[in-house]
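Novice: kindly generate the corresponding structure for this input.
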Amino acid sequence: MTTFKASTGRRERQAPRGTGPMTVAAIADEVLVAPLPFHLTAYDGSSTGPLDSPLGFHIASRRGLNYMLTAPGDLGLVRAYIAGDLELTGIHPANPYPLLVALSDELHLRRPGLLDIASVAKSLGWSSLKPVAPPPQEAPARWKRTLHGLRHSKARDADAIHRHYDVSNEFYEHVLGPSMAYTCAVFPNADASLETAQENKFRLVFDKLDLQPGQRLLDIGCGWGSMVRYAARRGVKALGVTLSAEQAEWAQRAIVAEGLQDLAEVRFQDYRDVQESGFDAVSSIGLTEHIGVANYPAYFRSLLTVLRPGGRLLNHCITRPENNSQFKTEAFIDRYVFPDGELTGSGRIITEMQDAGFEVRHSENLREHYALTLRGWCANLERDWDACVAEVGLPTAKVWGLYMAGSRLGFERNNIQLHQVLGVKLGEHGAAAVPLRQWWQS
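Specialist: Purely as a prediction, here's the structure:
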């Protein structure tokens, strides 16, 4: 993927401050360190930055400027972009990855002083610093979400899942492709297709759990039932649960279409409400990010309870590279993508699994694979852009392009990771019932 370097073209000069009201471009010059990796224009006719840059920013309205002034950083930019008040040129909205690389590598902010802030406010009017309503796609701040209960209560978790996953099954079909797998794929090589890599991921989970025909699998946070159907095709009786009603309905139709209804079932149900037990294996693929770090002890204890002695858990989730950072996700992800999501390091996950009673047998970091997965999803979104916009609207489609491209960069730069951790519920006298050496092919 091509990245953009700062141009050596001429940078426009602004009139010195004090000769009149500050233009939008002059304000940008106050907070951005030259040279800029883009050419910026604004509704007031001002501009700055290299004229021949392939990337362009256009601040189309005072509301867009208000968003950026009242929520400095990513959130303000995202609000302006999603609302249509910040227009981008040189990139496709389905895949703004090149732009994000350029901003990450070449854009530097200068912290304005109090006199700078006062000068901007005086020039634009103090009303310019009064926040305006964000785009309707934005979730309320965390402290305002108590209408749906305390954080990670069943009701509030259900609302968060509904907000993200009940967008449109047709939209997900376009973005995810035939696998309908919304989790990290496992690529046998960098040139493998997304479908091949997703099939390989399900094979890897199945093999790590060492599932055999006639055994029973519980797949929690099962999405559209892809893991459930993969296991059922191989003779395993599989139950999947999801908090998305649309996912459950889609998955049940797919199960019937494949003739797997005697072996497979997907329920619209909280994993905490599953009454069955004695499962041979539990797969949790992309759920742990949603449950809250404080709930890990109860989460892992509940999974231990539903397993038989010798049963195995494969926990697959996004992680941080360290264990001592804050758990909350960044503002853009929390407000527009995964409300109430929380991430921590693999060390914390392993510790909590061990403290709950699991013996951890294996841990694997697949972060590069997630970057490749996101590359594939962005390509699908770009390919079917018009159909996706028709299905969910332009603002939501733009959210997805930005979130997936940004996440790709995050995995590439080791800002986030993806870990699979395999644990066993020990039997009598510490029996793990596993082979002496690794029994699956990576």
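
Novice: okay, CA-based contacts and neighbour counts for the rest of this
Specialist: OK.

Novice: and the strands in the stretch 301-442 of the chain?
Specialist: In the stretch 301-442 of the chain, the strands defined using DSSP state E, counting those that start in this stretch lie at 307-319, 358-365, 417-425.

Novice: typo on my end, the stretch 51-200 of the chain
Specialist: 56-59, 86-89.

Novice: so which of these is the most packed in?
Specialist: strand 56-59 (a mean of 20; mean count of other CA atoms under 10 Å).

Novice: what's that strand packed up against?
Specialist: Where contact means 3 or more CA pairs under 8 Å, 6 or more residues apart in numbering; DSSP states H and E, strand 56-59 is packed against strand 39-42, strand 86-89.

Novice: which SS class is S284?
Specialist: strand (DSSP: H, G, I helix; E, B strand; the rest coil).

Novice: and the strands of the stretch 301-442 of the chain: which comes nearest A390?
Specialist: Closest to A390 of the strands of the stretch 301-442 of the chain, according to CA to CA: strand 307-319, at 30.4 Å.

Novice: now the closest one against strand 417-425, angle please.
Specialist: 170 degrees (axes from the mean of the first three to the mean of the last three CA atoms, to 10 degrees).

Novice: so which of the helices and strands packed on strand 56-59 comes closest to V282?
Specialist: strand 86-89 (44.6 Å).

Novice: here's the other one to compare against:
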Amino acid sequence: MSDLPEDDDDDPLFEDGGIDAYETAARPTRAWVLHPDLKARNTRRLPEHGLAEAVSLAMALPAIEVVGSEVVRLSKVAPGTLFGTGKLEELKTRFKAEGIELVLVDGPVTPVQQRNLEKDWGVKLLDRTSLILEIFADRARTREGVLQVELAALSYQRSRLVRAWTHLERQRGGFGFVGGPGETQIESDRRAIDDQVVRLKRQLERVVKTRELHRAARAKVPFPIVALVGYTNAGKSTLFNRITGASVMAKDMLFATLDPTMRGVVLPSGRKIILSDTVGFISDLPTQLVAAFRATLEEVLSADLICHVRDISHPETAEQAADVADILASLGVTSATPQIEVWNKLDLVGPSDREALVAQSAQRSDVLPVSALTGEGIDALLDRISQSFEEEKTEVTLHLGFADGRRRAWLHDQAVVVSEADTETGWDVTVRWTARQQKRWREA
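Specialist: From the prediction side, this is the model:
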């Protein structure tokens, strides 16, 4: 990972022992993926699709070779080992025969369950949160991204100190979940984590202040912000590249994009916008990551238009869309921010389904079917984005005091002032503006 904090040379977080130790090894780590299917669990997903997503997550790390995977049906959870004794023995025999070194459990695993399973099976074990944290650590490139992922990992590790981690060792691209920490005193680890959290928060505060200054500067620019959001691997970065001509990494891989990217775009209508590519969402996103990345995700909150990019070819596209809606709601995005659904990857849909999707989208003004890969439907999407900012304008009169000179200047910069009159206490300014401009003025 590049762009690391300059003062981290002596930091135990950057010692050997993390996932990069496997990246430099002669061969990748042999892994097996398990998806527990608990009957009592209320979920939108079919277990087979959940397993497929978990395998894709595992394959997103080059240090891991997925040897096999399976859905494990559970009538109830065993408190100490998650799985029943019969299944434990069956899996132990299989792992030994296949030479498995790492087991990935697609779901929550308590510290006690993790310790017992590792001891019984003789392997390292990661749960879903650990795996996603490893992927984020491997992908973060900016200083802010690095700090955010480290903070999320520390928060997660602190909650699992029953397992008695060592000094949170890692080399560069992970957090030691795979690398194999040993035993040490819990209290010593807790103090080490708390000290590290304080230091990281100080560094992150400085970086966040810089981002806030950039956001404030953009608020003064009369160009609307359009944010691309969606489930991971929905094709946001490919669409971003298609529209902007940029070269953001776009691969058929979960979490190919982690750090947000913004570019200015001139639409065919001549209107200028700022397009933002954001990190992809995923079901059961670790709460530690949501908290740590809130500053980055706030770019979505400041957007004037949200384009929800969906992989319309995915068998669970509706469930993915529901997960995205839940995360947007948790971030505080309301119906006040206009949204467009972009049904992407139309090129992967069969002819009959394709006709049905195109007909269905024609009945809705907020849906555009496209293929970011081939360019089909992109012109219509750009026209729709442009139309979104042809908003109805209202005329109001504002009274500004002499102390509001900066806000008065902002109104003139936006070219919304119809007339202005001096008063004894300031100015009476009549403006004609859109709801979007009114929102920005309040934030200015």
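
Novice: quick check: TM-score for this pair?
Specialist: For this chain pair, the superposition-based TM-score is 0.25 by TM-score structural alignment, normalised by the length of structure 1; 178 aligned residues with a CA RMSD of 7.0 Å.

Novice: would you list the strands of the stretch 301-442 of structure 1 in a markdown table and tack on distance to V31 of structure 1 and mean neighbour count?
Specialist: Shown next, in a markdown table, are these (distance: least, CA to CA, whole Å; neighbours: other CA atoms under 10 Å):
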| stretch | distance to V31 of structure 1 | mean neighbour count |
| --- | --- | --- |
| strand 307-319 | 33 | 24 |
| strand 358-365 | 38 | 17 |
| strand 417-425 | 32 | 24 |
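
Novice: want to throw those into CSV with distance to L394 of structure 1?
Specialist: Listed next are those as CSV, based on distance: least, CA to CA, whole Å:
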stretch, distance to L394 of structure 1
strand 307-319, 28
strand 358-365, 35
strand 417-425, 29
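
Novice: which stretches of structure 2 form strands?
Specialist: 29-38, 64-74, 102-105, 124-127, 225-230, 261-266, 272-277, 305-311, 339-344, 367-369, 394-401, 417-422, 426-433 (DSSP state E).

Novice: buried ones in the shortest one, by neighbour count?
Specialist: So the one you mean is strand 367-369 of structure 2. 367-369 (16 or more other CA atoms under 10 Å).

Novice: need the strands of the stretch 51-200 of structure 1 in JSON lines (columns: distance to V24 of structure 1).
Specialist: Formatted as JSON lines, those follow (distance: least, CA to CA, whole Å):
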{"stretch": "strand 56-59", "distance to V24 of structure 1": "8"}
{"stretch": "strand 86-89", "distance to V24 of structure 1": "13"}
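
Novice: out of the ones you listed, nearest to A251 of structure 1?
Specialist: Of all these, strand 86-89 comes closest under CA to CA, at 37.5 Å.

Novice: what helices or strands is the closest one leaning on?
Specialist: For strand 86-89 of structure 1, the packing partners by 3+ CA pairs under 8 Å, 6+ apart are strand 56-59, helix 74-83.

Novice: now, of the ones you listed, which is deepest in the fold?
Specialist: The highest mean neighbour count among those, using mean count of other CA under 10 Å, belongs to helix 74-83: a mean of 22.

Novice: kindly reformat the strands of structure 2 as CSV containing distance to K236 of structure 2.
Specialist: Below are the strands of structure 2 laid out as CSV (distance: least, CA to CA, whole Å):
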stretch, distance to K236 of structure 2
strand 29-38, 27
strand 64-74, 26
strand 102-105, 27
strand 124-127, 27
strand 225-230, 6
strand 261-266, 11
strand 272-277, 7
strand 305-311, 6
strand 339-344, 9
strand 367-369, 14
strand 394-401, 34
strand 417-422, 37
strand 426-433, 31
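
Novice: of all the ones you listed, which one comes closest to E89 of structure 2?
Specialist: Nearest of the strands of structure 2 (CA to CA): strand 64-74, 13.4 Å.

Novice: tabulate the helices and strands packed on strand 86-89 of structure 1 (JSON lines), appending distance to H164 of structure 1.
Specialist: Below are these laid out as JSON lines (distance: least, CA to CA, whole Å):
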{"stretch": "strand 56-59", "distance to H164 of structure 1": "28"}
{"stretch": "helix 74-83", "distance to H164 of structure 1": "16"}
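
Novice: closest to V306 of structure 1 out of those?
Specialist: helix 74-83 (41.1 Å).

Novice: give me the residues contacting that closest one.
Specialist: Helix 74-83 of structure 1 is contacted from outside by 63-65, 67-70, 86-87, 134-135, 331-332, 395-396, 398-399, using CA atoms under 8 Å, 6 or more residues apart in numbering.

Novice: mind listing what's buried in the longest helix belonging to structure 2?
Specialist: Ranked by residue count under DSSP state H, the longest helix found in structure 2 is helix 186-220. Within helix 186-220 of structure 2, the residues scored as buried using 16+ other CA under 10 Å are 186, 189-190, 192-193, 196-197, 200, 204, 207, 211, 219.

Novice: out of the strands of the stretch 301-442 of structure 1, nearest to Y299 of structure 1?
Specialist: Of all the strands of the stretch 301-442 of structure 1, strand 307-319 comes closest under CA to CA, at 11.3 Å.

Novice: was I right to think E246 of structure 1 contacts N169?
Specialist: Yes: in this structure, E246 of structure 1 is within contact of N169 by CA atoms under 8 Å, at 7.0 Å.

Novice: pretty sure E359 of structure 1 sits against G423.
Specialist: Yes: counting by CA under 8 Å, E359 of structure 1 touches G423, with 5.3 Å between them.

Novice: mutual contacts of these two, please.
Specialist: With CA under 8 Å, 6+ apart, E359 of structure 1 and G423 have common neighbours M353.
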